[in-house]
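*Asks:* Sharing a sequence plus its predicted fold:
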Amino acid sequence: MTVTTGYSPFGLHRVLEPSGDAVTLPQAAYRLDASPQLAPDEVRVDVEVLNLDAASYRQLREKHTGPTGHVHGHGIRSDVLEIVEDRGKMQNPVTGSGGMLIGTVAEVGPESPLGLAVGDRIATLVSLSLTPLVITDRLTRWDGMSERVPTSGHAILFGRSIAARLPEDLEPDLALMVMDVCGAPALVQKVVRGYAERGAAPTVAVLGGAGKSGSLSLAAAREAGAGRRIAVVPTEAEAGLLRGTDLADEVVVADARSPIALERGVRAAGGPADVTVVCVDVPGCEQPAIMATAQGGTVVYFSMATSFAAAALGAEGLAADVTMLVGNGYTPGHAELALSLIRTDDTVRRLFESRLGPDHTGQA
């Protein structure tokens, strides 16, 4: 069934709360209409897997970790189910973030501009925080112990949504992880190329360099013409994943929330950085990242744990002449770039595949 009146390519017609003159865009809305009937430019997707964003999952996991360190997965599962049932979308009320999903296109409205067809297996490249979503299986196949959530239900894409067909040469779960963070390397590439076009080979520091977005950002910086690449990680175990690879020239073990430790570590590794990329999923890295960045440099905040008030006020308080960029998750060609990096960089691919668990075969 197709709804033919009062629809918006931005999904305004799906906003239930607030309503009337106070209506907002779907991401800012409290509650969405996730009914399966489509507007002419919408697409309905049968959901297979949700991928919760790192900041959201970390918050839920910390909330449900007991005093002895035991994680109560059933509590995480209950929270996610309650959020989706209450809000008509997966948007963590604490972090404001969501994630993305894999699914199969079930119905395409006659005016959809997305170029999708019934039967296409896709990954959404827009946040679950603005995607109408219904879960029908009570999350019975998920133990709450990972960001990956196998489930059944449906989701709605608007006329201005973004989605990509899953590549045939990569395992779907691997492709999902890559697409979940594909905005980071694309923006880093764009920033570093800007320096290179001015004849500079910038020093790039990536906080969280062994993570998903961090490792892709290091690879993108290398390809875009960075001079020195510094990876900052919290533990020696993570440092061991990067040492001896061509992703980073230097690996620094430091707490990215510690201004002194981070600034000293980056400086000792050849900094301060011309470009600092924040890819960690914990709050408190705003001012340390600024301190690790040279005057006239650029800080890219690619974490939903970032307080942008703390970043702005911190730069002012430090008299720091830095450009601060918000990683918004979308740069033209971002999925293609990230998938290309995972195909061609063995180190990045191994880091991603190690997150898939012991049953992963590495085959598409």
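*Replies:* Looks like it arrived, so ask away. Residues are numbered from 1 along each chain as shown.

*Asks:* Could you use CA atoms for every contact and neighbour count after this?
*Replies:* Noted.

*Asks:* pretty sure His334 is touching Val181, no?
*Replies:* No - contact criterion Cα atoms under 8 Å: His334 and Val181 do not qualify, at 9.2 Å.

*Asks:* Could you find the closest non-adjacent residue to the spatially most central residue of the chain?
*Replies:* In the chain, the centroid-proximal residue (Cα atoms, centre = their mean) is Val181; its distance is 4.1 Å. Among residues not flanking Val181 along the chain, Ser213 sits closest, at 5.3 Å (Cα to Cα, 6 or more residues apart in numbering).

*Asks:* And for that neighbour, the neighbour number?
*Replies:* Neighbour count of Ser213, defined by other Cα atoms under 10 Å: 28.

*Asks:* and the strand or helix carrying it, how far from the chain's centre?
*Replies:* Following DSSP states H and E, the helix or strand that holds Ser213 is helix 212-224. In terms of Cα atoms, centre = their mean, to the nearest Å, the centre of helix 212-224 is set 14 Å apart from its chain centre.

*Asks:* which parts of it are buried?
*Replies:* Lys212, Ser213, Gly214, Ser215, Leu216, Ser217, Leu218, Ala219, Ala220, Ala221, Arg222, Ala224 (16 or more other Cα atoms under 10 Å).

*Asks:* cool, and stretch 316-336?
*Replies:* Result for stretch 316-336 [16+ other Cα under 10 Å]: buried residues Ala320, Val322, Met324, Gly327, Gly329, Tyr330, His334, Ala335.

*Asks:* For Gly271, give its distance to Met291.
*Replies:* 11 Å (Cα to Cα, to the nearest Å).

*Asks:* The structure to be compared is supplied as follows:
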Amino acid sequence: MGLGDRYGLHRVVEPIGVLPQPAWKLDATPICHDNELLLDVERLNIDSASFVQLKQEAAGDSEQVKEKILQIVSERGKMHNPVTGSGGMLLGRVLEKGTHFPGSQLQCGDTIATLVSLTLTPLQLDQIDEVDMNTGQIAVRGKAILFASGPYARLPHDLPERVALAALDVCGAPAQTARWVRAGQTVAVLGAGGKSGLLSLYHAKKQAGLRGRVLALEAHSTACREIAELDLADEVLHVDATDPVAVLQAVHDATAGELADITINCVNVADTELSSILATRTGGAVYFFSTAVRFTAASLGAEGVGKDVHLLIGNGYAQGHAQLALNTLRQHQGLLHLFRRRYGVADGVNPR
């Protein structure tokens, strides 16, 4: 088929000349160029912010969610939610490997998770078999293309596929948390009860150490209880992250007015920018992992309240992030048990 562009420019249909992620439409024809990977797609993990929006638009009707996803993919050649601008990632088996695709160990038949967004992944869906309305994981039949520049992870044999996929979907958050948090710091995690929040809590506590303090902010009472039972935070604050006044008050009281040195935003709904900023001390940092964050609102919000804080954009890629996320589940059996329960996998069972 010949070499395609390393970054996928040859797959862009509209508008010509831009990279695949900002493009409106991609060519998802399932023909493998010499530096591409052709995948038989089995499961999508829709980005949390995107899935919340899709459920709200469909009024909780799973059939309407199916129709909307099929419509987006048909129109755009990729799963790129036009409202949230986000996508997710996928799990599939290698059907064909181009002769110039990097990765000498990868073989046809291997099951992998793509570690790049569905917003830049050429995707063709033939059918959606099932939508898990609680987790955003979708059983599908289709084909996808991975470019030469796209990282991926082989699925481990010791973890269930659905659990591993969930962790890999958000592996940038715990990796960046481990990178930024320092010993002795006070860390606030907003949206602490979701998968990215839980994994980030583990590494925040590990990095902050005995002299540090980790605050878990979560709106749902069940998730608050789960965090407390797993001992992932020094204090669990039951508060709505979309209420900046309530968040400020809760963090102020928990820290005797000192506020957080670093705040990790893992919330999957909009309008949490100012809450994150207000929870953070002057000179501190806010790491925005959530794709629901509007960075204009964050920038202008910090300016508007006169807060000199470092605003960090959530890069979903970090070297070693996939292995770190999977190892987190291996190291904390309570977290692994919770992920198994959420993704409908009985303990001791590793379905492939």
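*Replies:* Here it is on my side, so go on. Worth saying up front: this structure is predicted, and the values here are computed from it rather than measured.

*Asks:* Got a TM-score for the pair?
*Replies:* Remark: TM-score between the superposed chains equals 0.95 [TM-score structural alignment, normalised by the length of structure 2]; 344 aligned residues with a Cα RMSD of 1.3 Å.

*Asks:* Which of the buried residues of stretch 316-336 of structure 1 fall within strands?
*Replies:* Within those, residues falling in strands by DSSP state E are Met324.

*Asks:* quick one: which of the buried residues of stretch 316-336 of structure 1 sit in helices?
*Replies:* His334, Ala335 (DSSP state H).

*Asks:* just to revisit the earlier point, residue in structure 2 paired with the residue nearest to Val181 of structure 1?
*Replies:* The alignment partner of Ser213 of structure 1 in structure 2, by TM-score structural alignment, is Ser196.

*Asks:* can you check Ala175 of structure 1 too?
*Replies:* Using TM-score structural alignment, Ala175 of structure 1 sits opposite Ala164 in structure 2.

*Asks:* Its match: how many residues sit nearby?
*Replies:* Neighbours of Ala164 of structure 2 using other Cα under 10 Å come to 24.

*Asks:* Now it: which helix or strand?
*Replies:* helix 161-169.

*Asks:* One more: Ala228 of structure 2?
*Replies:* Per DSSP H and E: helix 221-230 holds Ala228 of structure 2.

*Asks:* mean shift between that helix and structure 1?
*Replies:* Aligned to structure 1 and superposed, helix 221-230 of structure 2 gives a mean residue distance of 2.0 Å (mean Cα distance after the TM-score superposition for structure 1).

*Asks:* what comes up buried for that helix?
*Replies:* Those would be Ala223, Cys224, Glu226, Ile227, for helix 221-230 of structure 2 by 16+ other Cα under 10 Å.

*Asks:* Contact partners for the second one?
*Replies:* Under the criterion of Cα atoms under 8 Å, 6 or more residues apart in numbering, the contact partners of Cys224 of structure 2 comprise Gly193, Glu218, Val236, Leu237, His238.

*Asks:* just checking, which of those belong to strands?
*Replies:* Filtering the contacts of Cys224 of structure 2 for strands - DSSP E - leaves Glu218, Val236, Leu237, His238.

*Asks:* Next, work out how far apart the first one and Gln176 of structure 2 are.
*Replies:* Just to be clear, that refers to Glu218 of structure 2. 20 Å.

*Asks:* circling back: looking at the buried residues of helix 212-224 of structure 1, which is nearest Gly284 of structure 1?
*Replies:* Comparing the buried residues of helix 212-224 of structure 1 against Gly284 of structure 1 with Cα to Cα places Gly214 closest, at 17.3 Å.

*Asks:* so the closest one touches Leu207, yeah?
*Replies:* Yes - using Cα under 8 Å, Gly214 of structure 1 is in contact with Leu207, at 7.0 Å.

*Asks:* Quick check: neighbours shared by those two?
*Replies:* Cys279.

*Asks:* Could you find the closest non-adjacent residue to Leu128 of structure 1?
*Replies:* Going by Cα to Cα, 6+ apart, Leu128 of structure 1 has Gly98 as its nearest residue, at 4.7 Å.

*Asks:* Tell me the counterpart of Leu338 of structure 2 in structure 1.
*Replies:* So, by TM-score structural alignment, Leu338 of structure 2 is matched to Leu351.

*Asks:* neighbours around its match, how many?
*Replies:* 18.

*Asks:* ditto for Val349 of structure 2
*Replies:* Val349 of structure 2, neighbours per other Cα under 10 Å, totals 11.

*Asks:* Map it across to structure 1 for me.
*Replies:* Per TM-score structural alignment, Val349 of structure 2 is aligned with Gln363.

*Asks:* Identify the residues contacting that match.
*Replies:* Leu170, Glu171.

*Asks:* State the distance from Tyr301 of structure 1 to Ala239 of structure 1.
*Replies:* 22 Å.

*Asks:* The following helix or strand past the helix holding Ala164 of structure 2: which residues count as buried?
*Replies:* Per DSSP H and E, the first helix or strand lying C-terminal to helix 161-169 of structure 2 is helix 172-180. Judged by neighbour count (16+ other Cα under 10 Å), helix 172-180 of structure 2 contains these buried residues: Gly172, Ala173, Pro174, Ala175, Gln176, Thr177, Ala178.

*Asks:* And helix 172-180 of structure 2 against structure 1, how far off on average?
*Replies:* Per aligned residue, helix 172-180 of structure 2 averages 0.3 Å (mean Cα distance after the TM-score superposition for structure 1).
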